[in-house]
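A.B. asks: Structure for the following, please:
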Amino acid sequence: MSTLHSTTPVAAAVDVLAVARHVLHEEATALYAVADAVGATPDFARCVAAILGLSGRVVVTGVGKSAHIAGKIVATLNGTGTPALFMHAADAIHGDLGMIQAQDFVVAISKSGDTPEIKVLVPLLRRKGVPLAALVSNANSYLAQQADYVLHAPVAREACPHDLAPTTSTTAALALGDALAVCLLESRQFSAQDFARLHPGGTLGKKLYLTVGDLSRQNQRPRVGLDAPLREVLLEISGKRLGATAVLDGAGALAGIITDGDLRRMLGGHLADLETVRARDILTPAPATIGIDEFAAEALARMQARNITQLVVLENEQFAGFIHLHDLLREGLV
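C.D. replies: Below you'll find the predicted structure:
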């Protein structure tokens, strides 16, 4: 009967916190070198200007880990107003090269700039006549020498102890791609509203496009007159389920607000005759308000600043309803 032996390697005793700090310091130091390299030549600024003048797309390519970085840069460019496509350098020579049009601009990412796939791809790109930017660590590489623009991301060594696993180099390439995207964003004066149009889903998009009216119109509009008796106030607050009611004067203008907290405080005051209490006796004047066309994110900020759970919504300075903290919770804004 054979004996089964575990093949699980024994973990070495490692100071993991020291290793983690070393990796982060290595990569942070490399980014300072990349920042210095950006201003060492005019290529980065020329590249930005060329992309701004494009009528086509930015096609970002790479192989291996550089391909993953290329995909993220493409996502960032698309999300910030620069149309972009990802093309894997290996797939390009097997048909994907057809996605590149004459009006496009290619950014090729490679640490060494001398990988076999890049050496096959570059002559094909030059034959197409499209502008080529090389995002490389080796500024003397084949790719850099063939490119119209060199985006230099110098890396002395990888954070890997064997100087093998792409770590510092991919961080540097990603950061330089972010710098390119943000420069294009700012040059185009790409606004928060532009961003919202491209990111309608999720919490981020909602913060940039969801308005107070989008939420308050779904709610009931509790309101009473100044002379409404206490019973009517109680029924309005409990029936409309917003924890408050607006109090309007004879002309329909907002005179104040009564919350369930106001009611509790009133009852705790031991008034002699509750039958004589009117809305005007217990309202809070000048309640917190917000315009119906303002962003829901602004409503959240005002509630947090005042430590309250609802705001009176105004449209053309007239009462238009309530927005409640629960509305914002439901939309995932809190």
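A.B. asks: Please make it C-alpha for all contacts and neighbour counts, starting now.
C.D. replies: Will do.
A.B. asks: For the stretch 201-334 of the chain, which segments are assigned as helices?
C.D. replies: 202-209, 212-216, 230-240, 260-268, 279-282, 296-306, 325-330 (DSSP state H, counting those that start in this stretch).
A.B. asks: Correction: the previous question concerned the stretch 51-200 of the chain.
C.D. replies: Using DSSP H, counting those that start in this stretch, helices in the stretch 51-200 of the chain cover 65-79, 89-92, 116-128, 142-146, 168-187, 192-198.
A.B. asks: so which of these gets nearest residue 14?
C.D. replies: Nearest to residue 14, of all the helices of the stretch 51-200 of the chain, is helix 168-187, at 20.9 Å by C-alpha to C-alpha.
A.B. asks: Who are the packing partners of that closest one?
C.D. replies: Judged by 3 or more C-alpha pairs under 8 Å, 6 or more residues apart in numbering; DSSP states H and E, the packing partners of helix 168-187 are helix 16-38, helix 43-52, helix 65-79.
A.B. asks: this one as well, want them side by side:
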Amino acid sequence: MDTTSTILNSAKNTILAESKSISELVNYLTDDFAEATKIIFNSKGRLVVTGIGKSAIIAQKIVATLNSTGTPSVFLHAAEAVHGDLGMVLPEDVIICISKSGNSPEIKVLVPLLKRFGNTLIGMTADTNSFLGKESHYILHAFVENEACPNNLAPTNSTTAQLVLGDALAVALMELRHFKSEDFAIYHPGGALGKKLLLKVKDMLDTTHTPQVAPEASIKKVIMEISEKRLGVTAVLENKAIIGIITDGDIRRMLNNNDTFTHLVAKDIMTKNPKHINSNILVSEALNILENNAITQLVVSDDGIYKGILHLHDILKEGIV
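C.D. replies: Now for the predicted structure:
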């Protein structure tokens, strides 16, 4: 028996079964989905998402997605709700209750308690005729014909359907809020996208290592400054104004073109009018300048005042690329 073939066929069948269930979800979208979305959007409270078992795990993921996309949400475990956690539900909150069957004992106990407070209840279930389906103000119909599980028992297609409906809800709310990538970055300041959209040059500039030499500095002094600051470059300053830069590449070219350099000073080998940036620009903008000009360092200056050197390696360390 070819176990590899058997395993791969099993995996393919599961993926195909789940994808089929998901594609068919569009047939079960009704005006309830739109109305529920509008109620959540216009709510002055939070969105409370509750469930039991595997649905509770899906509820937590939906909450995480909603929070990161501008819809304040909290997770309420259905079993814990009746033991005190129900106190987290506020009068203006909207509630989504997730249950495949809609008839579990915990749901039958919880739903009347939730409705007692007068909150809008949105049910996400595969059975619109279930207890949850009949008691909810609006239904998100997460119907699947069967599970990918060979015994049609383990939640597979059904939990994927719940997850996808949650994503559809989150995206619809994002569009209603005109939620942009800049907004997303605010909720993800530590991620690569957040850094790309929020991190400014001044936030990562090392002002303790600002290589600089005078125009008349000896080549030995230039080499020592480049080596000591370890940025592969030094700025050339005259009356605190940047008049040029010298890179380690400039040093190599000088050595190739001259048998001796005792007669040379910094201004003789510097590159005049180097590209420079303001410390308030985004690091992502600085990266574009580096890439477009095929260089690895940029001089940073504010109103003509030298602030330091931004190196490509510093950007790479931040994981922005």
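A.B. asks: quick revisit: quickly compare the helices and strands packed on helix 168-187 of the first structure and say which is most buried.
C.D. replies: The highest average neighbour count among those, using mean count of other C-alpha atoms under 10 Å, belongs to helix 65-79 at a mean of 21.
A.B. asks: That helix vs the second structure, average offset?
C.D. replies: Compared with the second structure after fitting, helix 65-79 of the first structure has a mean deviation of 0.9 Å; criterion: mean C-alpha distance after the TM-score superposition for the first structure.
A.B. asks: Run a quick neighbour tally on the counterpart of residue 262 of the first structure in the second structure.
C.D. replies: Counting by TM-score structural alignment, residue 262 of the first structure corresponds to residue 250 in the second structure. As a burial measure, residue 250 of the second structure scores 15 neighbours (other C-alpha atoms under 10 Å).
A.B. asks: about what we covered before: present the helices and strands packed on helix 168-187 of the first structure as TSV; the columns should include distance to residue 139 of the first structure.
C.D. replies: Below are these laid out as TSV (distance: least, C-alpha to C-alpha, whole Å):
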stretch	distance to residue 139 of the first structure
helix 16-38	11
helix 43-52	12
helix 65-79	16
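A.B. asks: Ok, which of those helices comes nearest residue 191 of the first structure?
C.D. replies: With C-alpha to C-alpha as the criterion, residue 191 of the first structure lies closest to helix 65-79 of these, at 11.9 Å.
A.B. asks: quick revisit: correct me, but the match of residue 262 of the first structure touches residue 268?
C.D. replies: No: contact criterion C-alpha atoms under 8 Å: residue 250 of the second structure and residue 268 do not qualify, at 10.5 Å.
A.B. asks: which ones are touching residue 45 of the second structure?
C.D. replies: Applying C-alpha atoms under 8 Å, 6 or more residues apart in numbering to residue 45 of the second structure gives the contacts 90-94.
A.B. asks: Narrow these to those in strands?
C.D. replies: Among the contacts of residue 45 of the second structure, the members falling in strands (DSSP state E) are residue 94.
A.B. asks: among the contacts of residue 45 of the second structure, which ones are buried?
C.D. replies: Using 16 or more other C-alpha atoms under 10 Å as the burial test, the contacts of residue 45 of the second structure include 93-94 as buried.
A.B. asks: Just give the number of residues close to residue 122 of the first structure.
C.D. replies: Residues near residue 122 of the first structure, counting by other C-alpha under 10 Å, number 18.
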